[in-house]
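> Okay, structure incoming, though there's no sequence with it:
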């Protein structure tokens, strides 16, 4: 993948979008459907022609991009206090996955099988969430490091919401893989914040001049 600032910010926005949706689901029991659909469908874009193709167009990660931009500029976002922790955890988990070729092959094989459920049920069906959450549980959740999600217990104990959260974390790892492939690293969040903010601003301006 091309390591342009544009590609990096799109990939990183995908991570932030997944993280913010996890936080919202865990705390409120709901999350915007269109943004969730983008995350779910991104899991099945395994050989994309571009970073944008993974998300069906850069405009589909505007939700995550706005949150990312505020975190980079102000190092906080009053509505998503746990999201940055999820982002950093997702980036770390993706690094662990990248070191384990056997698990990566299992993930790819299981996603191929789940594709028929996407085509049959659509991206927001309980059966697909259950299948994708199962892949996450059987692979990424077996690593020593696990992401701890905080929220309202009444929501977290509901199987559908738990499956959605695991699916979104899974999609965050997918976006984190893109971030690595475009040359992104955790150090970028510390030392290249201004460049990332500028790239985010250009992309947001582009969205609103279409």
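Everything's here; your move. Model, not experiment: these values are computed from the prediction.
> CA only for contacts and neighbour counts going forward, please
Will do.
> Identify all contacting residues around stretch 126-141.
Applying C-alpha atoms under 8 Å, 6 or more residues apart in numbering, the contact partners of stretch 126-141 are 93, 97, 103, 106-107, 110-111, 114, 117-118, 121-122, 146, 160, 163-164, 166-167, 170.
> ok, now stretch 150-158?
With C-alpha under 8 Å, 6+ apart as the test, stretch 150-158 has contacts from 23, 25, 26, 27, 28, 29, 82, 161, 162.
> this is the comparison structure:
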């Protein structure tokens, strides 16, 4: 694949690449759900909290019944903000995963993605079913509007406990009534903590929204199955862009 100049405008990604970015958001939500359920939100650190915030913000901006903005970075900000999702998606497509590929890509250590893959695939299925129900669409829209109206009251904090609770309730009122029901596996300690449970459901809602956006961009389960090679090429292209940017930042700091 021909690599672009270091200052390639990320707004010039093509439709397939934007689909991969949206798909990575689904996998990022799934991986965070798995991490929090097994180890607790305190263990994901500041970086994990940042990855979660990006998804929660996007879940409020992906609206019902509107023509989708074809630029996925309007919702997900930058490739680095979806690093965990891109990495988890790549791991899921290439199992067993080679931790030392021939080319240098930015990496974030994650465990075997099998559980996250299961959550992500369920979210892709559920998104179509949820958005097929007008009542569920209305519920999602009402939740979004209520949070946005009161956002200043929440100190513009996407991880405010009230926002987390509202998004968690939106998931419970919609996707939880449909199959396949996502049965999250984890530690008993995490499930005893009401905030952890709400955060897990809020992230499932964020994953549901990202999956809906992926479908709106033309994504489909069939494409996911038969276009694995293309998806991997796009992921590694994104990784090269990130690596180039990191190199430029290092060089500029040394001047």
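Cool, the structure landed. In this text, all values refer to a predicted model and were calculated from it rather than measured experimentally.
> Which among the contacts of stretch 126-141 of the first structure count as buried?
Among the contacts of stretch 126-141 of the first structure, those scoring as buried are 93, 97, 103, 107, 110-111, 114, 117-118, 122, 160, 163-164, 166-167, 170 (criterion: 16 or more other C-alpha atoms under 10 Å).
> wait, which of the residues you listed is closest to residue 45 of the first structure?
Nearest to residue 45 of the first structure among those is residue 111, at 10.0 Å by C-alpha to C-alpha.
> All the helices of the stretch 101-250 of the second structure, in order from the start?
Ranges of helices in the stretch 101-250 of the second structure, per DSSP state H, counting those that start in this stretch, are 114-130, 134-149, 161-173, 188-192, 194-216, 221-226, 228-254.
> Tell me the residues of the first structure aligned with the fourth one.
Read it as helix 188-192 of the second structure. Per TM-score structural alignment, the counterpart of helix 188-192 of the second structure in the first structure is residues 153-157.
> so how far is that stretch off the chain centroid?
The chain centre lies 21 Å from the centre of stretch 153-157 of the first structure; the measure is C-alpha atoms, centre = their mean, to the nearest Å.
> Kindly report the same for stretch 117-133 of the first structure.
17 Å.
> One more: stretch 36-49 of the second structure?
Distance of stretch 36-49 of the second structure from the chain centroid (C-alpha atoms, centre = their mean) equals 15 Å.
> Outside of that stretch itself, which residues are in contact with it?
Applying C-alpha under 8 Å, 6+ apart, the contact partners of stretch 36-49 of the second structure are 32, 35, 184, 185, 186, 187, 190, 191, 196, 200.
> which one of those has the most neighbours?
Highest neighbour count within these: residue 200, with 27 neighbours (other C-alpha atoms under 10 Å).
> Identify the spatial nearest neighbour of that residue, chain neighbours not counted.
Of all residues not flanking residue 200 of the second structure in the chain, residue 33 sits nearest, at 5.3 Å (C-alpha to C-alpha, 6 or more residues apart in numbering).
> In the first structure, what sits opposite that neighbour in the alignment?
In the first structure, residue 33 of the second structure lands on residue 22 (TM-score structural alignment).
> Check residue 169 of the second structure too.
So, by TM-score structural alignment, residue 169 of the second structure is matched to residue 134.
> gap between the most centrally placed residue in the first structure and residue 92 of the first structure?
Among the residues of the first structure, the one closest to the centroid is residue 172, at 2.3 Å (C-alpha atoms, centre = their mean). Applying C-alpha to C-alpha, to the nearest Å, the value for residue 172 of the first structure to residue 92 of the first structure is 11 Å.
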